[in-house]
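Peer 1: Sequence first, then the predicted structure:
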Amino acid sequence: MATSLDIYVEHFGLTERPFSLVPDPAFLFWSEHHRRAFAMLEYGIVTRAPVTLITGEVGAGKTTILFKLLATLGDDVRVGLITNSHGDRGELLRWVLMALDQPAPVEASYVDLFSRFQAHLIAEYAQGRRVILIFDEAQNLSRESLEEIRMFTNINANKDELVQLVLVGQPELRDLIRRPDMIQLAQRVAASFHLPAMDGPTVQGYIRHRLEVAGAQEPIFSEGAIDLVHEASKGVPRLVNQLCDLAMVYAFTKDQRHVSRATVEDVLNDGVFFAGGQTVTIPPRARAVGETTTSRGEA
């Protein structure tokens, strides 16, 4: 049985849904800033930087770039991806060991866990492999956990690093690492980049790129619709995806083959676009006096 989303894809002559919220490297749009972020990630890996730092607003595309990088790594690299970084330093070590497919017994002490971790790094090094630990949403790490991470970089073999760290998080992560009491960790950050929100022309290129990847044979969004999407989403890719997806659903229900500015206005007026908890106001030229759309919630 066909779902409404299946019908919406068919309605616009597409092969798949172009604005899914799930990160998909196949849809990665290489804006200038995304190219720089990827280059800095790659630079950090190739030069064996002790710590590489990538930050950006929620939904800026950090995770998509990260997955793109992971797809390029060879068999000489072992990657541990840690997305749950809460707890004390012992719990952090457990998450790290599990990410590397290593046992982390509940009854094991911190010393035992660290010994297991160090032994694993040495064993991988002896086999000609290096280990990369990636901490996603690293802004949630406590000061104690960040200090523990710094200690990981002290496990060296001659001039070679046995482990490299990649910290990925929201803008406050940069502020956290720049604190005076974190200077030893900051000094180990050899590569870093901050992903800003997209400007108007970049949003236009982003929307058209995703539509083309999804099989669009002609422009679907009008210039006015794209302008309003940019204003309402503030250029955050995840919010652009959310608003564009809703606008296409609305156009489908109206049996329209194109998305106009008026259709995007309808989405905003109905309050179905949550905008990551931000307040959305339709620009004066596109609404009657006193008509305001306010959306609250989490994206």
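Peer 2: Good, I have the coordinates.
Peer 1: hey, let's count contacts and neighbours off CA atoms from now on
Peer 2: Noted.
Peer 1: Regarding stretch 185-198, how distant is the last residue from the first?
Peer 2: 30 Å (Cα to Cα, to the nearest Å).
Peer 1: tell me the contacts of Leu173?
Peer 2: Neighbouring residues of Leu173 by Cα atoms under 8 Å, 6 or more residues apart in numbering: Thr55, Ala138, Gln139.
Peer 1: second one coming, line it up with the first:
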Amino acid sequence: MYLSFFSLQEMPFSLTPNTQFFCALQPHNEAMQVLLTALKMGEGFIKVTGEVGTGKTLLCRKLLNSLAGDVVVAYLPNPYLNPDELRWAFATELGLQLDPAIDQQTLSQKIEHQLLQLQTEHKSVVLIIDEAQSLSWDALEALRLFTNLETENRKLLQVVLFGQPELDQKLAHERVRQLRQRISFSYKLRAMTTAEVVYYIEHRLSIAGSNNPKLFDKNISLKVAKASRGIPRLVNLLCHKVLLQAFGAGETQLTAKHVAVAIADTEDCAKNNDTLWWAVGTAVVLLSVFSLWLWRQVL
């Protein structure tokens, strides 16, 4: 939409978790080191939690791309499954092609045999679960039983859980104390600092091919940092809307007015009186932006 207008090669602030844009800030870099170290040590359960929008899924994708060829990865992006569905999903990720009519005991045995076979091939198996706060109590117990599988030297399966703070609350329950005690490493992602937000914006613009280092000046970036509270997803959303506002107005210079309108139009942002004043005209401005873009496409 506004790529050529701002001399960009690709969208710099897309909400899609693209590892090309991974920014190795302190919290994400530390989390990655914890994950890789724990996996290298062969620990059973590893947990990463963080508020909505702090970059857990992007970190998860980065981890998937970082694991060596001797690691067999089973990835479950949607764990809203009962224990039976969880076993079938895991078996499928392990490459097993089984008769759907087999019972759960046979399915579990097939999974165990596959894990043992991979162990004899000197391969480790890692089950990575995103949005793990959605796991049911029974599914958590099924996971714990999976990690009972081990040789004299090492676990046959390692499990990495990515989840929102609700996952910590669920694991604090007495009902899953056995699983909780098996979590050897954990990391809690924090929001970015103001300085990190400024660097983050510059980094993403650079990756997107921007040749204008002043596109987001420090004042604009600071306003975005304050309104977003350092949450990467909100930073991306605000920056995208700021560029959209400027594009719609035909202005290559970003201003505080563009930021104010973007903030007023974005849920969950910290707002002040200045941004609330702009909220009245937000819908009209956004409509004008899209109308202008459609008109340019026709021409």
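Peer 2: Arrived safely. Quantities reported herein were computed from a predicted structural model and do not represent experimental measurements.
Peer 1: Next, format the contacts of Leu173 of the first structure as TSV and append secondary structure, neighbour count and distance to Ile282 of the first structure.
Peer 2: TSV is the format used below for those (DSSP: H, G, I helix; E, B strand; the rest coil; neighbours: other Cα atoms under 10 Å; distance: Cα to Cα, whole Å):
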residue	secondary structure	neighbour count	distance to Ile282 of the first structure
Thr55	strand	25	29
Ala138	helix	25	34
Gln139	helix	21	32
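Peer 1: Thought Glu131 was touching Asn78 of the second structure, still the case?
Peer 2: Yes. With contacts counted by Cα atoms under 8 Å, Asn78 of the second structure reaches Glu131, the gap being 6.7 Å.
Peer 1: Those two - which one has more neighbours?
Peer 2: Glu131 (20 against 12; other Cα atoms under 10 Å).
Peer 1: what's the burial count for Pro51 of the second structure?
Peer 2: Quick fix: residue 51 of the second structure reads Glu, not Pro. Count around Glu51 of the second structure with other Cα under 10 Å applied: 16.
Peer 1: Map Lys62 of the second structure onto the first structure.
Peer 2: Aligning on TM-score structural alignment places Lys62 of the second structure opposite Lys68 in the first structure.
Peer 1: Map Gln33 of the second structure across to the first structure for me.
Peer 2: Looks like Gln33 of the second structure aligns to Ala39 there (TM-score structural alignment).
Peer 1: Now do that match against Val131 of the first structure, distance only.
Peer 2: Ala39 of the first structure sits 20 Å away from Val131 of the first structure when distances are taken as Cα to Cα.
Peer 1: One more: Pro103 of the first structure?
Peer 2: On the measure of Cα to Cα, Pro103 of the first structure and Val131 of the first structure end up 16 Å apart.
Peer 1: Mind checking which of these two has more residues around it?
Peer 2: Val131 (21 against 14).
Peer 1: so the strand or helix carrying that one matches what in the second structure?
Peer 2: Using DSSP states H and E, Val131 of the first structure sits within strand 130-135. Per TM-score structural alignment, the counterpart of strand 130-135 of the first structure in the second structure is residues 124-129.
Peer 1: ok, residues contacting that stretch?
Peer 2: 60, 70-79, 90, 115, 118, 156-162.
Peer 1: go again using 7 Å as the cut-off
Peer 2: 70-77, 79, 118, 156-162 (Cα atoms under 7 Å, 6 or more residues apart in numbering).
Peer 1: And the residues you listed, which of them are buried?
Peer 2: 72-76, 79, 118, 156-162 (16 or more other Cα atoms under 10 Å).
Peer 1: closest to Cys23 of the second structure among the residues you listed?
Peer 2: Phe162 (18.4 Å; Cα to Cα).
Peer 1: for the corresponding residue of the first structure for the closest one, helix, strand, or coil?
Peer 2: In the first structure, Phe162 of the second structure lines up with Val168, judged by TM-score structural alignment. Following DSSP: H, G, I helix; E, B strand; the rest coil, the label given to Val168 of the first structure is strand.
Peer 1: how about Leu76 of the second structure, what does it touch?
Peer 2: Leu76 of the second structure neighbours (Cα under 7 Å, 6+ apart): Ile128, Ile129, Asp130.
Peer 1: Can you say which of the residues you listed are buried?
Peer 2: Counted by 16+ other Cα under 10 Å, the contacts of Leu76 of the second structure give Ile128, Ile129, Asp130 as buried.
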